Structure formats: C-alpha cells, structure tokens
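Enquirer: need a structure here:
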Amino acid sequence: MKKIFTSVFLLLFAFPIFSQTQSEVVEAIQKEAYENSQLEILAHELLDDIGPRLVGTPQMQQAHDWAVNKYKGWGISAENQQWGEWKGWERGITHIDMVYPRVQTLNGMQLAWSPGTSSKGVTAELIVLPEIKDSISFRKWLPTVKGKFVMIAMKQPTGRPDDNWKEWATPESFEKMKTEREEMTKEWNQNIKRSGYDRRSIIPALESAGAVGIIDSYWSRGFGVNKIFGARTKKIPSVDIQLEDYSMLYRMVEHGDKPKIHVVAESKDLGVVPTFNTIAQIKGTEKPDEYVILSAHFDSWDGGTGATDNGTGTLVMMEAMRILKKVYPNPKRTILVGHWGSEEQGLNGSSSFVADHPEIVNNVQAVFNQDNGTGRAVSINGAGFLQSYEYISRWLKAVPDTISKHIETTFPGRPSSGGSDNASFVAAGAPAFNLSSLSWDYWNYTWHTNLDTYDKIVFDDVQSNVILAAIMAYMASEDGSKTSREQIILPINDRTGEQQTWPTPRVPERKGGL
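Expert: Model prediction:
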C-alpha cells in the first residue's frame, strides 16, 4: 500500500493537474495584455522595419517569414501555405520634380506595380485632358499626347476637407463649394465618357498614343492625403501626385505655362512569385478537429506602411495568440490564426483557404475577424446566423465591462458578402463575425492612403481589441455546445422583387497581375 501511495504521489508531482476557472483565465488574459504587452514591439518590427505588404513584393514575403518565426518563438506551430502566384514587383526610389517654369520637388509616389524608369528618369511637358465633344474628336486629339505626361484627374475646387469648411465657412459658402464640386465631378465624368472610354480604359489608350507617363491624383478628402492603388500601364510609369501640387500643375497647364516635370521611378519587375497565407495554431486537447479561428488580412496597399489596414488587425491576432498560448496552452478546441494574403484584391487568400481546407471550414466553431482601422471594437453583427445571439451573447458576458460596454450587437444580422475575410467563411456557411471598430477618420485619412502609418495607431484601443479577441476565442473554445449554423431567410429585394439568397463562395484569383 505504501509503495502504491508513493507511486501515485510521484505521478501527480511529475504531471501536475491545472484546473483554472473561467474568471482566472479571463483575469490572466487581461493581466498579460496590460502588464506584458508586445504590441509596440510587434508594430515597430512589422510596420517600421518591414513596411508595406503589397502582394507580390519581397516585403510581403519578409512579413510572412517574420510572423512564422515570431509564432515559433512563442512555442506556437506556424507555416506559410502557398495558395497562388502573383506579379512580382518591388518599389524603388520615386522622385518627382517640377523643372519648368521653376524648380520644386513635388509630393507624390509611384502607383503599385507601375513600370519603372531608368535611374536618369524621364523629363517631359504636362498636358491635361481636353474638353471632349465625342469619340471622333478625342481620337483626333490623341496624337498630341506623344512625348508628354498626361494628367488624368480633375482639378479639385478645394484641398480642405468638408468638416473644415463646415466649421469655418458661412453656410452659404459651404453649400456653394459642394455644389461647384458636384457639378465639376459630373462634368469630368461625362467628359471622359464622351471619349468612348472610362476612367480605367482611357489609360491604355493614352499609353498606346505615345504618352511618356500617367499623372494621377486620387484625393481622399483630407489634408495632404491621397489614396494609392495600382497602375494600369504596361511600359510607362504611373505616379500619383498629392492634391496640393497636382492642382498647381493643372493651373499652370490651364494658363499656358507649359510646365515640365522630371520623374524617377526605380521599381523592379520581379516576374512571377508565390503567394501565401501564414497559418498558426494551438492544438485542441479535447476536440482538436473543431476550430476557433482568429482572422486578419496580412497584405496592404503600399502608399503608407499599412498600419491601420490591416497592421492593427494583424497585431491584435498575433498578440491574442501569444497571450492564449501563455495562459491557456491546452485549449479544448484548436485555436487557429489566419493571416491572409491579397485581401485587398478580392479576399483571395482567405477564399483560397476556404476552398482548400473544407475539413477545417466544416468544423469551425467561430471566426473572429478584424480589419477596419485602429479603433476599439464597437459592433458585432450576427452575420445572418439565426442562433448567433445565444452563443455570442454568452461569450461576451466574460468580457470585462470596460470593453463590452462599448460594443453594440445586432442579431441575427445579415451575412457579409464582401468587405473583409469573414465574408469568405460566411459564404461557406461557417459562423464568422467581424469585430467592427470606431472610425478615427479611417475612410478619409488612412484607408489605402499615403498616411496609413504607425503614428496613426491608438494602442489603447488595439489593446482592448486584443483582450476582446482572446477572451472570445477562449470562450468559444471552452463552450460545451457546437455553434448552430442555421441561417435566416433573407428578405425580398425591394429593387428587383426577387428573394435574396445567401452569398456563395467566390472563386479566388490565384494568378494575379499576370
């Protein structure tokens, strides 16, 4: 008997049994988040050192490898899973200078995937689109673009955002400006339409006619802020110039000054490169084949460093996984995190994962996605799952009131058909929920712009989102019940009179830009 007692004692000593209550785990999550936060370190390494993560660039690959190494350093298994190929491209030095009638360095940058110039650059006169009578007159005008830079954006009547006008202008002046802008925009669009092209298709026509470069300015209705997207030229450079300088150049052309600019854009075409999702997981102990997924897209546009779209979402999910591994290392269900590639071009990484891993998607307990800026989460929609109130509300009860009091829930809500990666899972019938955030002027100032940088991050709000994501993942993992996938019956479409249907999985683009 003594020997048996001794053997049992030694076994218990060698393999201690940890039994944590829900309140203890929730408290431990908060304690680790507040007292040992890694958010600023992660943000510096990802945003300052690696920078923007445009699909197909070396920086995107560097970010994938960095994330895998971080997870492995925390004792979490991780890998990069290839889902496709993309046009390989690397941004180089961009320098844009006015050289006539005077010298001034201009604020602007190359558009993504734009063809480059030599290190000597290109110097040429600027020209704007004329008033177009019809497609015949436009074809007659086209040869005049040969050897010139063509400006393809309208001249904005103001560089001040509307809220600045509303605060300082008289009501009459404010309304006058808005009316003028609406009329100018309408006429600009109609003018391009009369050419026989649209805003996109006119660019290849200008290139074919001999233009040496395309000059755009996609103002985002804020001080000094432009949206930076992709080029549509094959051999000549495309650059975006900030509104302040673009408007000056446009006025010079209008007044017959014949301004000239010098553009150096040393980008590199890297051929075809593989594209990946970074996947990490903490394996479940009781139900390893059921999954709680933390979700955030990893790629960005590259006007800034992709800080709020979606650097902050990425940081939230990485930090949540780090904390869960430390305080909840043996989850009931497998907790998986997906850092998706090429969300910006149409949810390609996440929709590829959904298509390639039905064994995971069919056994999803819940997906928690974050993707809209730096603000604290203030809204959770039931995504059209009829019983979502029952389990989301139950999990939210464990979230501290300091965080949950700011969150408005909508049940059963409606299924997302796009916008972010939760839609890829919803379309496949998996309960996926977006942790929607406060704006912080996201749409005008940081969404896809040249100002989406580290300094715009509000770390207090990001920290709150980490705690929310970690607790929701913990509660979903521990839940004794499997979540219901019962869907609502969608209403009749008022416009068409037809019954609305659940979104269907999209076919991902697996060979992008090629």
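Enquirer: make it CA atoms for all contacts and neighbour counts henceforth
Expert: Noted.
Enquirer: what residues of stretch 111-130 count as buried?
Expert: 111-117, 121-129 (16 or more other CA atoms under 10 Å).
Enquirer: cool, stretch 190-206 as well?
Expert: In stretch 190-206, counting by 16+ other CA under 10 Å, buried: Asn191, Ile192, Lys193, Arg194, Ser195, Ile202, Ile203, Leu206.
Enquirer: spit out the contact partners of the residue positioned nearest the centre of the chain.
Expert: Taking CA atoms, centre = their mean, the centroid of the chain lies closest to Asp309, which sits 3.9 Å from it. Going by CA atoms under 8 Å, 6 or more residues apart in numbering, Asp309 touches Ser300, Asp371, Asn372, Gly373, Thr446, Trp447, His448, Asp452.
Enquirer: try 7 Å
Expert: Ser300, Asp371, Asn372, Gly373, Trp447 (CA atoms under 7 Å, 6 or more residues apart in numbering).
Enquirer: what is the nearest of these to Gly51?
Expert: Ser300 (9.6 Å; CA to CA).
Enquirer: my read is the residue nearest to the centre of the chain is in a helix, agree?
Expert: Yes. Under DSSP: H, G, I helix; E, B strand; the rest coil, Asp309 falls within a helix.
Enquirer: endpoints of stretch 200-218, how far apart?
Expert: 13 Å (CA to CA, to the nearest Å).
Enquirer: same check on stretch 12-31?
Expert: 28 Å.
Enquirer: residues in contact with it?
Expert: Stretch 12-31 is contacted from outside by Ile323, Val327, Ile467, Ile471, using CA under 7 Å, 6+ apart.
Enquirer: ok, then the element right after whichever strand or helix holds Lys325?
Expert: For Lys325, the element it lies in under DSSP states H and E is helix 312-327. Counting by DSSP H and E, the next helix or strand C-terminal to helix 312-327 is strand 333-340.
Enquirer: any idea how far that following strand is from the middle of the chain?
Expert: Relative to its chain's centre, strand 333-340 lies at 18 Å (CA atoms, centre = their mean, to the nearest Å).
Enquirer: so what secondary structure elements neighbour the helix or strand following it?
Expert: Going down the chain from strand 333-340, the next helix or strand is helix 348-356, by DSSP H and E. Packed against helix 348-356 by the contact rule (3 or more CA pairs under 7 Å, 6 or more residues apart in numbering; DSSP states H and E) you find helix 422-427.
Enquirer: which residues sit against the helix it packs on?
Expert: 350-351, 354, 369, 415-417, 432-434, 503-505.
Enquirer: got it, and stretch 48-64?
Expert: Contacts for stretch 48-64 (CA under 7 Å, 6+ apart): 46, 80, 86-90, 273, 275, 278, 299-302, 304-306, 341-342.
Enquirer: another sequence for comparison is provided below:
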Amino acid sequence: MLKPVLRFTGGIAAAVLMASVHAVPLDKEDLSVAEVLRERALESSDAYSLVESLTVEVGPRRAGTEGDKRAVAWAQQKMKKLGFDRVYTEQIDVKRWARGHAHAEVTAPYPQPLVVSSLGYGAATPKGGLTAEIVEFADVEALINAPEKKIKGKIAFINKRMERARTGEGYGPAVQGRSRGMRAAAEKGAAALLLRSVGTDSDRFAHTGMMSIDGVENPVPALALSAPDANLLEAMLERGKPVEVKLDVENQRLADGPSFNVVGEVVGREKPEEVVLIGAHLDSWDEGTGALDDGAGVAIVMETARLISELPQRPRRTLRVVLFGAEEIGLVGARQYVDAHKDDLDKIIMVSESDFGAGKVWRFDTRIPESKFAIADQMMQLLAPLGIERGNNESSGGPDSSVFVANGVPAMGLYQDGTDYFDYHHTPNDTLDKVDPENLKQNVAAWVVMSFLAAEMEGDFGRVPAEH
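Expert: Sure thing, here's the model as predicted:
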C-alpha cells in the first residue's frame, strides 16, 4: 500500500510516496500525515474568512426565512470553491414563524420599561396588549406543581438562574424553563410567560430560543427577560406589593415550508461507501448574526475538509460535511436526515459536530466500544500538544450528532471552552467580533487530526448501543 508523506511548500502540498505495511489500529504514516495537517492548520487555516463571509454576506438565517435561503446558496457556492468532490442539498420541512414587536413594562407599583425578546414560535397578545399580575416561580418544576388557581389569568415568571461553567453544563437545568415553561403556563390558564433569559451574562438584552409547542392547544405569549430586568422584578416582588406587567407582542405562525441540509463530500479512494460524517448547523436565530452559533462550527468543519482534500490522495473512506438545517427549532435537519438514510446508518463509522462557539478545544470525548480505545489513545498523541485532554466515553458528538448516536452510530467530540459562550448565545450580541481567529486555527488543527485519522484507518469503530 502506498502512503503519502506530505511536505507543504509555499502553500502547496507535495507528496513523497513510500511503501509501508499497516499496523493496527493506526499506521505510523497516517499519524505522520495527521501531524503535518495539524501544523498546516495552525499555520494557515482560513476558517475565520469563512465565518466572516457567512456573517457579513448572509447574516441572520432562521429556518424558513429569506436569510436561510441565502445561507443555503452561500454554503453550496463555498463548498464548490473549496474543492469538495460532491456538493448537494437535501430538502427538509420546517415550521415557519414571523417575529413581530415585543414590548414589556411594569405598570404598578413601580412603572418601568423591561427588555424582552419573544421566544421562538410564541403567540401574540390580543391587540393592544394585556396587563396582568406576575407570579414568580423558582423553576419550571415549581410552575408545573403549582395549583391552577395561583396562576390562572396571571403572568407566570420563571426566575431560574443559569450557572456559568467551562463545559456549559448549567444550560441543561436552566433551559427546561424555556422548553417546557410555555406549555405548563398555558395548561394552568396563565395569561403569558416571562422567563429569566437562559444565559450567563448580566447585559441588558434577552436570549431568545425555541419552546415546546407541539400539541399545545392554547399557546400563550412567552418572552425571555434580560437578566438585569429579571433582577428588577425579583427586587420589586421582595417589597411585598403585587407587581403588574403590560405585554404587547405581535408574532405570526406561517405555513410550513422548505429548508435544506447542505452536504459536501471528499470521496474516499478505497471505501467510498463508508463515511466519516462531520457537521455543524447552518441556521441561526435572527437577532444576532450567528457568528458563534453556529457560524464558527460551519467554518471549522468546512476548513477541515478543505485541508484534507488538498492531500495528494483522497483518504481511504469518504469525509462527508453536513451543514444541518433547522437545528435551532428542534434538530429538524438531523432528524429528517436520519429518517431518510436509516438503511445506510451502518455505513457511517463516526459522527461529530462543532456547535459550541469559537473557544479553544480543551477536551476530547468519545462514544465508541471499549475495544476501540487504542485508536482514541493514538489520536490523543497528536491532540495533546494542542492543549487538549482526554475526556469520557459518553459523548453525543454534538446536538445534531446525538440523533445519530441514538441509532447506534459511534461518535467523537472535540469540546470547546464554553466559559463565556452563554453570555452571547441566542442574543443580538452573537456577532463576528466575538470570534478569535487564532482559536479557530486550534479548532481546525484538532478537527483535521480526528477526521483524517478516522477516515484513513483500516478498521472501524463498530456500533454503540442504540437508544430505544
């Protein structure tokens, strides 16, 4: 078997081919090539120009909008320019929604304006707005367990703070209020829902995001409240007087419509039917430009594929980049992808996704059989110099990737430092200036090592237990 040893000169890859005999699990020459790719990424990765292009030339791209259409066209054009062997789209069906105005103010006992944002697919108020007393709950469970008479006709206020963590682990407990809160409020007869923003900042803007809306017979207006304004309501309530708030919200549900997953492939030279799938999500919320969520991820995986495509020969199996549509409204693109390709999932030997901003990668997790840990150990030899440590074997690979893992597909995860990610998540402040080009280079360096070695190794990872 001929193996490439690469030397990069003047930005162009030159190869010296030499014979070698494969060792298991990873060949020394494969590791050498991966090391060269890693250094090349650190020197000249151009991921930043991709995320800059996406945020400037497309901007916000909520699923089913004109911005979404522009993003799909942008992704196809960029993939073709970057040298992917195949570029195509797969249509998905999405629920559509139009955001209108959202105003809130305290009317009694201490009149003041509040900063809010409608949560995704939330209902409008009656024309002219509504005014009601607020009733506070520590979290969504307290709302669910409260008697209806305490809530009926009032505005439910969920005041759950999110804890800051490098791993972002505070998000799960806090986001329950957003995902389940409106349903609980509607079932109890509330007039509306106010939610302390699911974020870690103290800035006076709100964090939007999706709610659970399926099957809710009488949806009510639901708004995220900036953290300082949640503090303000909390302080008003502590004074022992009823607090009344006026809401004036205009949103509209639209007819369902199409969006797309955008797919680019570097086709394998020996086993093109076997696939290493790396992804990100193309859509974003509409109040920022989606630089961190998930423009950075889009750029990282596209640049990873570009570097691998410039090798003198294609990797053993196909490297497939999927930019999933409609992740923000419920992993729609990933779910429909898995449904459409259920008979071919056993050909995907590994899945992973970049969807946690643009911080440096600090941990490498897996979801592979224990018998395959030696492969991850060899990968770690090249990841450790990047400041990355070995994590656990419980990875979902990322939000969209989790749908694949639930069906038995092995996963790997390169986890970024998310200490400040939720300061910007789903806000108007998710913009390009939050992206550090040097951090992106380190990300691409890690991704190119993992992706190339998975695509080039002789064996595979087998299957992981599917979830039922």
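Enquirer: care to give me the TM-score?
Expert: Once superposed, the chains reach a TM-score of 0.73 (TM-score structural alignment, normalised by the length of the second structure), with 420 aligned residues with a CA RMSD of 4.2 Å.
Enquirer: before we move on, back to that, going through the contacts of helix 422-427 of the first structure, which ones are buried?
Expert: Ser350, Ser351, Val354, Asn369, Pro415, Ser416, Ser417, Ala432, Phe433, Asn434, Pro503, Pro505.
Enquirer: in helices, which of those fall?
Expert: Ser350, Ser351, Val354 (DSSP state H).
Enquirer: burial measure for the residue nearest to the second one when sequence neighbours are not counted, as a count.
Expert: This means Ser351 of the first structure. Of all residues not flanking Ser351 of the first structure in the chain, Ser424 sits nearest, at 5.2 Å (CA to CA, 6 or more residues apart in numbering). Ser424 of the first structure: 29 surrounding residues under other CA atoms under 10 Å.
Enquirer: counterpart of Ser424 of the first structure in the second structure?
Expert: Using TM-score structural alignment, the partner of Ser424 of the first structure in the second structure is Val403.
Enquirer: roughly how far apart are that match and Met450 of the second structure?
Expert: 20 Å.
Enquirer: ok, His101 of the second structure next?
Expert: Counting by CA to CA, the gap from His101 of the second structure to Met450 of the second structure is 45 Å.
Enquirer: map Gln62 of the first structure across to the second structure for me.
Expert: So Gln62 of the first structure corresponds to Arg70, using TM-score structural alignment.
Enquirer: contact partners for Ala227 of the second structure?
Expert: Arg196, Ser197, Ser202, Asp203, Arg204.
Enquirer: ok, Thr312 of the first structure - contacts?
Expert: Gly373, Thr374, Val462.
Enquirer: list the contacts for the second one?
Expert: Right, the one you point to is Thr374 of the first structure. So Thr374 of the first structure contacts Thr308, Thr312, Ile457, Val458, Asp461, Val462 (CA under 7 Å, 6+ apart).
Enquirer: repeat that with 6 Å
Expert: Thr308, Thr312, Ile457, Val458 (CA atoms under 6 Å, 6 or more residues apart in numbering).
Enquirer: among these, who's most crowded?
Expert: Each of the contacts of Thr374 of the first structure was scored for neighbours by other CA under 10 Å, and Thr312 scores highest at 32 neighbours.
Enquirer: what residue in the first structure is paired with Ser352 of the second structure?
Expert: Aligned partner of Ser352 of the second structure by TM-score structural alignment: Phe368.
Enquirer: wait, that match sits on Pro431?
Expert: No. Phe368 of the first structure is beyond contact range of Pro431, at 9.0 Å (criterion: CA atoms under 6 Å).
Enquirer: compare the two (neighbour count), which wins?
Expert: Pro431 (27 against 24).
Enquirer: what's the spacing between the more buried one and Arg376 of the first structure?
Expert: 22 Å.
Enquirer: elements contacting the longest helix belonging to the second structure?
Expert: What stands out as the longest helix in the second structure, according to DSSP H, is helix 437-456. Counting by 3 or more CA pairs under 6 Å, 6 or more residues apart in numbering; DSSP states H and E, the packing neighbours recorded for helix 437-456 of the second structure are helix 28-44, helix 296-309.
Enquirer: need these in CSV (columns: distance to Asn218 of the second structure).
Expert: Below are those laid out as CSV (distance: least, CA to CA, whole Å):
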stretch, distance to Asn218 of the second structure
helix 28-44, 52
helix 296-309, 37
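Enquirer: so which of these is the most surrounded?
Expert: Per residue and on average, the most neighbours among those fall to helix 296-309, with a mean of 26 (mean count of other CA atoms under 10 Å).
Enquirer: which bit of the first structure covers that one?
Expert: Here helix 296-309 of the second structure aligns to the first structure at residues 312-325, judged by TM-score structural alignment.
Enquirer: what about the matching stretch, how far off from the second structure?
Expert: Superposed on the second structure, stretch 312-325 of the first structure shows a mean distance to its aligned partners of 1.7 Å (mean CA distance after the TM-score superposition for the first structure).
Enquirer: excluding its backbone neighbours, what's nearest Leu143 of the second structure?
Expert: Per CA to CA, 6+ apart, closest to Leu143 of the second structure is Phe137, 5.9 Å.
Enquirer: how near is the one you found to Gln91 of the second structure?
Expert: Using CA to CA, one gets 41 Å for the distance from Phe137 of the second structure to Gln91 of the second structure.
Enquirer: neighbour-wise, which of those two wins?
Expert: Legend: neighbour count by other CA under 10 Å for Phe137 of the second structure and Gln91, higher for Phe137 (17 against 14).
Enquirer: quick check, the more buried one in contact with Lys160.
Expert: No. Counting by CA under 6 Å, Lys160 is not a contact partner of Phe137 of the second structure; they are 8.0 Å apart.
Enquirer: what about Ala15 of the second structure, which helix or strand?
Expert: strand 12-19.
Enquirer: would you indicate which residues of that strand are buried?
Expert: Ala14.
Enquirer: what do you get for stretch 469-479 of the first structure?
Expert: Neighbour counts over stretch 469-479 of the first structure (16+ other CA under 10 Å) mark Ala469, Ala470, Ile471, Met472, Ala473, Tyr474, Met475, Ala476, Ser477, Glu478 as buried.
Enquirer: so what's the residue mapped onto the second one from the second structure up against?
Expert: Aligning on TM-score structural alignment places Ala470 of the first structure opposite Val448 in the second structure. Contacts for Val448 of the second structure (CA under 6 Å, 6+ apart) come out as Thr304.
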